[in-house]
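Colleague: Sharing a model prediction with you, sequence too.
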Amino acid sequence: MGNIVYVVGSVNEDLRLRMERLPEPGETVSADSVETGLGGKGANQAVAAARSGVPVRFIGAVGDDDPGDRLRRALSDDGIAVDRLRSVPHVASGRAFVLVDDDGRNSIVVEAGANGALDADEVRAGLDDARPGDVVLCQLETGLDAARAAVRTARTRGAYTVVNIAPFHAGVLSLLADVDLVVANEHECADLRSALAAAGGGTVADLGDRMLVTLGASGSVLGEETVRVAGDAVTVVDTTAAGDTYVGYLAAGLAEGRPIAEAMRQAGRAAAITVGRAGAARSIPHAHEI
């Protein structure tokens, strides 16, 4: 077995509603279609990494309920190891309500459910066999304590750490010293810049090549133009999971030992395919498609 991508993160059952346009505050609109499926930033990123062809282990929590069983099976069906995905009794699995308009734009409301039960001790135990060459990837949907435990444990184990700072929380500043690579979109990068300024903790530029910003159709950039990768021109169907696809493929490329510029190019191509399809996890491409 090659290097492993450990994903510490959220897993949700998505309820996806397609509509002509997103509602304004106080407005009711009709949905053209409704479907359910696997979602959550952690799960989406794990699926992307697994479909790239690397071994993936998921550390997280679902409810001891029917949705939890479905989510576990969905991850396992993609070849993701779920022996460290805990079922929490008397707590519902996480859910996300995803509204998508005809231009592919979305609005998402998340109910954390069992994702909120993932604690630091559980994360540390889940990473007890991580080793140099492995990549530990986390986001902020499961809370700062879980993310903090993930990056600090990974550091002690010699693994490479990637944190996707979404959804943004100013508490992420406490993680930066232990993170090898911070990944953010333009909005999250602006939030990070503001939080650093408010805390007197330096600037985004101080992170140098530890900061990677995704730019949507314009591609992505590492540091102060150390690497810039152009985007691909595609017809947008649904932007859901595009960022997660990028992050998962990026982590997989790093686990494979690819130079970061090559990993960024591969991740960008994967994300471009994702936005041309409807859905979250089901829209993520396999390596042979890229």
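Modeller: Yep, that arrived.
Colleague: For the rest of this, base every contact and every neighbour count on C-alpha atoms.
Modeller: OK.
Colleague: give me the number of residues near Ala190?
Modeller: Around Ala190 there are 13 other residues, counting by other C-alpha atoms under 10 Å.
Colleague: secondary structure element for Ala270?
Modeller: Taking DSSP states H and E as the definition, Ala270 sits inside helix 260-275.
Colleague: and if you look at Arg277?
Modeller: Arg277 belongs to no helix or strand, assigned by DSSP H and E.
Colleague: What degree of burial does it show, as a neighbour count?
Modeller: Neighbour count for Arg277, taken as other C-alpha under 10 Å: 20.
Colleague: I'd guessed it sits against Val234; true?
Modeller: No. Look at Arg277 against Val234 with C-alpha atoms under 8 Å: they stay out of range, at 10.6 Å.
Colleague: Tell me the spacing between the closest residue to Asp145 other than its chain neighbours and Asp232.
Modeller: Of all residues beyond its chain neighbours, the one nearest Asp145 is Ala120 (5.8 Å), with distances taken as C-alpha to C-alpha, 6 or more residues apart in numbering. In this view, Ala120 and Asp232 are 39 Å apart by C-alpha to C-alpha, to the nearest Å.
Colleague: Against that first model, consider the following:
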Amino acid sequence: MSKLDILGSVNLDIVLRVHDLPRPGETVHATQSERYLGGKGANQAVSAARTGADLRFRACVGNDEDGEWLTAQLAAHAVTPADVEVIAGEASGRAYVCVDQAGENLIIVHAGANDRLSLMAEPVEPSRVALAQLETPIASTVDFFRTHRDRGTITVLNAAPAVAEARDSLFPLTDILILNESELAFYAGREVLPEDVEDITMLARELIAHENQVIVLTCGAAGALAITQDGLDFTPARLTKVRDTTGSGDCFCGALCARLATGAELDQAIYFASVAASLSVEKNGAAASMPSLEDVELAIFEMTAAEVSG
């Protein structure tokens, strides 16, 4: 039995380095082009594996050269690809990522084989934690969460990329809901979030689908909030020098679930995940930037009060 079960996407990330992100109708020149293992599911699986999780990863790739390369990369990043299905006649998923000088990014995704992910032939075994995102079919994720909740598993949903259908179909099946600020604005029906923390908290509470649910709101360099129906906890972020933010949210999710799978309390897991994410933005790429357990533990040991924002 794996302590962490992850259902999610695998993409080939084509990363283009640019001085400034293009505006609508604008052509810009890339200074560099790279390819990486990516996809929110794969990124989170790599993060969890590198931070010590005993995990199972369920995903799909196409029967193409990209699929072979992606499967090999998963294995190279400590994620066993035994449950990655090869879909005949489908191309593997791809993401085209533009990253500017400040480390901000713009991403376009073609799902490819990820749209074929199904649990029909995949028995769900008991696990301590189950993690999913929204780059694969929602119906499959609903089945995944229902089966796990019947067995007492903690279900964690990273509700990204934002998909309206998830609010009614998946939020009620989720114990820990992880969102960033733009995703919270989307699900709350707002163009932008208010600046006041109390107002943001009230908006987040409108998304709570059952009594014991926790919403974890990641706020980048400002830290993270854990919001319940009647409580609020703040975790400050470690100060860092940003190079590339691609995959930092995935790093947070994978590291958080890795800690939960070892039996850690949620506040401890959020703190650990926040430090892990701060390390990931100091390197290029998504899966390639995920820190190891030793990296995170060393950063926590070496941190001083001056290295924590807020």
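Modeller: Thanks, I have the structure now. The structure presented is a predicted model; accordingly, all values stated were derived computationally and were not measured.
Colleague: Give me the TM-score for this pair.
Modeller: After superposition, the two chains reach a TM-score of 0.91 (TM-score structural alignment, normalised by the length of the first structure), with 278 aligned residues with a C-alpha RMSD of 1.7 Å.
Colleague: picking that back up, which of Ala120 and Asp232 of the first structure has more neighbours?
Modeller: Ala120 (18 against 15).
Colleague: Might you report the residue contacts of that one?
Modeller: Going by C-alpha atoms under 8 Å, 6 or more residues apart in numbering, Ala120 of the first structure touches 145-146, 148-150.
Colleague: Which of those residues sits closest to Val29 of the first structure?
Modeller: Ala146 (37.5 Å; C-alpha to C-alpha).
Colleague: What is the equivalent residue in the second structure for the closest one?
Modeller: In the second structure, the residue paired with Ala146 of the first structure is Ser140, using TM-score structural alignment.
Colleague: Which residue lies closest in space to that match, excluding its sequence neighbours?
Modeller: That would be Ser118: by C-alpha to C-alpha, 6+ apart, it lies 5.4 Å from Ser140 of the second structure.
Colleague: Confirm that the one you found lies within a helix, as I assumed.
Modeller: No. Counting by DSSP: H, G, I helix; E, B strand; the rest coil, Ser118 of the second structure is not part of a helix but coil.
Colleague: That one: neighbour count?
Modeller: Around Ser118 of the second structure there are 21 residues (other C-alpha under 10 Å).
Colleague: Test my guess that it contacts Asp143.
Modeller: No. Applying C-alpha under 8 Å, one finds Ser118 of the second structure not in contact with Asp143, separated by 9.1 Å.
Colleague: And Pro24 of the second structure? What does it align with in the first structure?
Modeller: Using TM-score structural alignment, the partner of Pro24 of the second structure in the first structure is Pro25.
Colleague: Now do the SS call for its match.
Modeller: Per three-state DSSP, Pro25 of the first structure ends up coil.
Colleague: Neighbours of it, how many?
Modeller: Pro25 of the first structure has 6 nearby residues by other C-alpha under 10 Å.
Colleague: Show me where the stretch 51-200 of the second structure has its strands.
Modeller: Assigned by DSSP state E, counting those that start in this stretch, the stretch 51-200 of the second structure shows strands spanning 55-62, 84-87, 93-99, 105-110, 129-132, 154-158, 176-180.
Colleague: mean deviation of the longest one from the first structure?
Modeller: Taken against the first structure, strand 55-62 of the second structure registers an average deviation of 0.7 Å after superposition, with mean C-alpha distance after the TM-score superposition for the first structure.
Colleague: quick one: that strand to chain centroid distance?
Modeller: Strand 55-62 of the second structure sits 15 Å away from the centroid of its parent chain (C-alpha atoms, centre = their mean, to the nearest Å).
Colleague: ok so, going back, state the span of the second structure onto which the helix holding Ala270 of the first structure is aligned.
Modeller: Per TM-score structural alignment, the counterpart of helix 260-275 of the first structure in the second structure is residues 266-281.
Colleague: What's Lys241 of the second structure aligned with over in the first structure?
Modeller: In the first structure, the residue paired with Lys241 of the second structure is Thr235, using TM-score structural alignment.
Colleague: how far away is the closest residue to that match other than its chain neighbours from Ala61 of the first structure?
Modeller: Once flanking residues are discounted, Thr235 of the first structure sits nearest to Gly276: 5.9 Å by C-alpha to C-alpha, 6+ apart. Gly276 of the first structure sits at a distance of 30 Å from Ala61 of the first structure (criterion: C-alpha to C-alpha).
Colleague: go on, Leu173 of the first structure?
Modeller: 25 Å.
Colleague: Also Gly253 of the first structure?
Modeller: As judged by C-alpha to C-alpha, Gly253 of the first structure and Ala61 of the first structure stand 26 Å apart.
Colleague: More neighbours: the two, which one.
Modeller: Ala61 (30 against 26).
Colleague: Which residues are in contact with that one?
Modeller: Ala61 of the first structure neighbours (C-alpha under 8 Å, 6+ apart): 10-11, 85-88, 93, 114-115, 117-118.
Colleague: Ala170 of the first structure against Leu192, yeah?
Modeller: Yes. With contacts counted by C-alpha under 8 Å, Ala170 of the first structure reaches Leu192, the gap being 7.2 Å.
Colleague: Neighbour count for the two, which is higher?
Modeller: Neighbours were tallied for Ala170 of the first structure and for Leu192 using other C-alpha under 10 Å; the higher tally belongs to Leu192 (22 against 15).
Colleague: Touching, the more buried one and Val204? I think so.
Modeller: Yes. Here Leu192 of the first structure reaches Val204: they are 7.3 Å apart, a contact under C-alpha under 8 Å.
Colleague: what sits in contact with each of those two?
Modeller: Counting by C-alpha under 8 Å, 6+ apart, nothing touches both Leu192 of the first structure and Val204.
Colleague: For Met1 of the second structure, find the nearest of the strands of the stretch 51-200 of the second structure.
Modeller: Evaluated with C-alpha to C-alpha, the strands of the stretch 51-200 of the second structure place strand 55-62 nearest to Met1 of the second structure, the distance being 8.7 Å.
Colleague: between that closest one and strand 93-99, what angle do the directions make?
Modeller: If you take axes from the mean of the first three to the mean of the last three C-alpha atoms, to 10 degrees, strand 55-62 of the second structure sits at 100 degrees to strand 93-99.
Colleague: so strand 55-62 of the second structure corresponds to what in the first structure?
Modeller: Under the alignment (TM-score structural alignment), strand 55-62 of the second structure falls on residues 56-63 in the first structure.
Colleague: just the helices in the stretch 51-200 of the first structure please.
Modeller: Ranges of helices in the stretch 51-200 of the first structure, per DSSP state H, counting those that start in this stretch, are 66-77, 120-126, 144-157, 186-199.
Colleague: Next, the residue most central in space within the second structure: secondary structure please.
Modeller: Closest residue to the average C-alpha location of the second structure: Asp250 at 2.7 Å, with C-alpha atoms, centre = their mean. Per three-state DSSP, the secondary structure class of Asp250 of the second structure is helix.
Colleague: Many thanks, we can stop here.
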